[in-house]
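Participant: One predicted model, sequence on top.
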Amino acid sequence: MSDTKVPQHPIGATLAPIDDSVMLTLERPLAATTPEVWFALTNRRVISGWAPYRPSRDLSEIGIVHLPEATTATALDDDDDNPESRGEVLTIVPGRMLSLAWGDDTLDFEVVPAETGTVLTLRHTFDDPDTASSYAAGWHLCLAALDGITQGIEVPAMTGEAAKLHGWDALNEQYEKLFARENHPR
């Protein structure tokens, strides 16, 4: 990982088959309060500091939203016609759960108050199990950035090519090993 003051999280995720898809689940304790985490999950300006996408609007209402990748978005651009940037807020339980369609994938964020802050659970459902470790490494960095931002830490860009500067390659390898052990325990 980089030498920034971004909070560090241990390697941890699960992968489960769901029909013709797989669900990657990451659960992270965050130091911030649940309202602070919720704001960071739904406010488009804050999202741009931690997420791999740049929404065209706040994610506080159900409906269509453009979600271009952070590496291709410019100044919160909302007219990207790339099919990968299609998005929709599917479900909202304010202060508790946010469900998004991002391209062909589904992202579910759940926040639960905890004694020391908030527990955030991210479930990412997608089709190609061969991309699981890549997604896990990317989300690992994104959730660390989210943790930092909600603590008031200035977080550097950690998505796209910048992710490699923050240990994405090593994380990808560690998640590959984790998922291989889950599928082939000794």
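Facilitator: Now that the structure is in, tell me what you want to look at.
Participant: Please count neighbours and contacts with C-alpha atoms only from this point.
Facilitator: Will do.
Participant: quick one: contacts of the lengthiest helix in the chain?
Facilitator: Of all the segments of type helix in the chain, defined by DSSP state H, the longest one is helix 132-150. Helix 132-150 is contacted by residues 5-9, 11, 13, 15, 24, 26, 28, 30-32, 36-37, 40, 49-52, 154-155, 158-159, 163, 166, 168-169, 171-173, 175-176, 179 when judged by CA atoms under 8 Å, 6 or more residues apart in numbering.
Participant: Pasting the second one now:
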Amino acid sequence: MTEPDVTYAKDDGSWTLVFIRELRQPPDRVWTALTDPAELDKWSPFTARGALTSPGDTTLTMVDGDERTDLPATVHRADKPSFLDYTWGDDRLRWELEPTATGTRLTLRHTLAGPGIEAMVAAGWHLCTDVLERLLDGNPTGVIRGQDAMNHGWEELRARYEKTFSSYA
């Protein structure tokens, strides 16, 4: 399991979490995991009403056990297999896929709607991309969402990121 590189910075007046992870698969394979609803349902914190492969409105549904929360989303740009940009509720997510000698460098820039949740969001993406990495490697573990994350080290990750980000204020 590769450890992500995570920072938190002011970007055009908003705070953006920058999450970088090295994956062993080529960008085309990672792109499918980021855009195909069936793939997203195996690793991400939400399900998607439709493919995220072309600009337009859709719905992303947060899942926490039996609870579902629909959030409006708009795909602004989808350049297969290198760049995906969409809103998720009031947040904006920009995924960049860069080919490397050993696979793909995945960079997520998650611009947050408000301050104070960056450590929680970082811990969530950390767990989700752990699951993504295992899925892509052919060793799926099953999606980890909502309260289930508490059983998989989310609180420890949140505390670690909170300590890391405390120097950013």
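Facilitator: Received, thanks. Since this is a predicted model, take the numbers as computed values, not measurements.
Participant: After superposition, what's the TM-score, could you say?
Facilitator: Once superposed, the chains reach a TM-score of 0.92 (TM-score structural alignment, normalised by the length of the second structure), with 167 aligned residues with a CA RMSD of 1.5 Å.
Participant: Out of the contacts of helix 132-150 of the first structure, name the ones that lie in strands.
Facilitator: Using DSSP state E, the subset of the contacts of helix 132-150 of the first structure located in strands is 15, 24, 26, 28, 30.
Participant: Aligned to Ser166 of the second structure, what sits in the first structure?
Facilitator: Alignment note: Ser166 of the second structure maps to Ala180 in the first structure; criterion TM-score structural alignment.
Participant: Enumerate every residue touching its match.
Facilitator: Contacts of Ala180 of the first structure by CA under 8 Å, 6+ apart: none found.
Participant: Now do it against Asp169 of the first structure, distance only.
Facilitator: Note on Ala180 of the first structure: its distance to Asp169 of the first structure, by CA to CA, to the nearest Å, is 17 Å.
Participant: now Ser56 of the first structure
Facilitator: According to CA to CA, Ser56 of the first structure and Asp169 of the first structure sit 30 Å apart.
Participant: Between the two, tell me which one has more neighbours.
Facilitator: Ser56 (21 against 15; other CA atoms under 10 Å).
Participant: Over in the second structure, tell me which residue corresponds to that one.
Facilitator: Under TM-score structural alignment, Ser56 of the first structure pairs with Arg49 in the second structure.
Participant: Next, the contact list for its match, please.
Facilitator: By CA under 8 Å, 6+ apart, the neighbours of Arg49 of the second structure are 37, 58-61.
Participant: Who wins on neighbours among the residues you listed?
Facilitator: Highest neighbour count within the contacts of Arg49 of the second structure: Leu60, with 23 neighbours (other CA under 10 Å).
Participant: Distance check, the residue nearest the centre of the first structure against Gly63 of the first structure.
Facilitator: Nearest residue to the geometric centre of the first structure (CA atoms, centre = their mean): Trp139, 4.5 Å. Distance, Trp139 of the first structure to Gly63 of the first structure, by CA to CA: 24 Å.
Participant: so where in the second structure does the longest helix of the first structure end up aligned?
Facilitator: Aligning helix 132-150 of the first structure against the second structure (TM-score structural alignment) gives residues 118-136.
Participant: Asp57 of the second structure contacts Ala73, doesn't it?
Facilitator: Yes: Asp57 of the second structure is in contact with Ala73 according to CA atoms under 8 Å; the separation is 5.8 Å.
Participant: Which of the two has more residues huddled nearby?
Facilitator: Ala73 (22 against 16).
Participant: Per the alignment, the more buried one pairs with which residue of the first structure?
Facilitator: Under the alignment (TM-score structural alignment), Ala73 of the second structure pairs with Gly87 of the first structure.
Participant: Does that match lie in a helix or a strand, and which?
Facilitator: Assigned by DSSP states H and E, Gly87 of the first structure belongs to strand 86-93.
Participant: Who are the packing partners of that strand?
Facilitator: Using 3 or more CA pairs under 8 Å, 6 or more residues apart in numbering; DSSP states H and E as the contact test, the elements touching strand 86-93 of the first structure are strand 63-66, strand 97-102.
Participant: helices or strands next to the following helix or strand past the longest one in the packing?
Facilitator: If you walk from strand 97-102 of the first structure toward the C-terminus, the next helix or strand you reach (DSSP H and E) is strand 105-114. Contact here means 3+ CA pairs under 8 Å, 6+ apart; on that basis strand 105-114 of the first structure packs against helix 34-42, strand 97-102, strand 117-126.
Participant: The shortest one against the second structure, how far on average?
Facilitator: Superposing on the second structure and averaging over aligned pairs (mean CA distance after the TM-score superposition for the first structure), strand 97-102 of the first structure comes out at 0.5 Å.
Participant: again with the last one
Facilitator: Strand 117-126 of the first structure, aligned to the second structure and superposed, deviates on average by 0.4 Å (mean CA distance after the TM-score superposition for the first structure).
Participant: How much space separates Glu154 of the first structure from Leu146 of the first structure?
Facilitator: The spacing between Glu154 of the first structure and Leu146 of the first structure, counted by CA to CA, is 11 Å.
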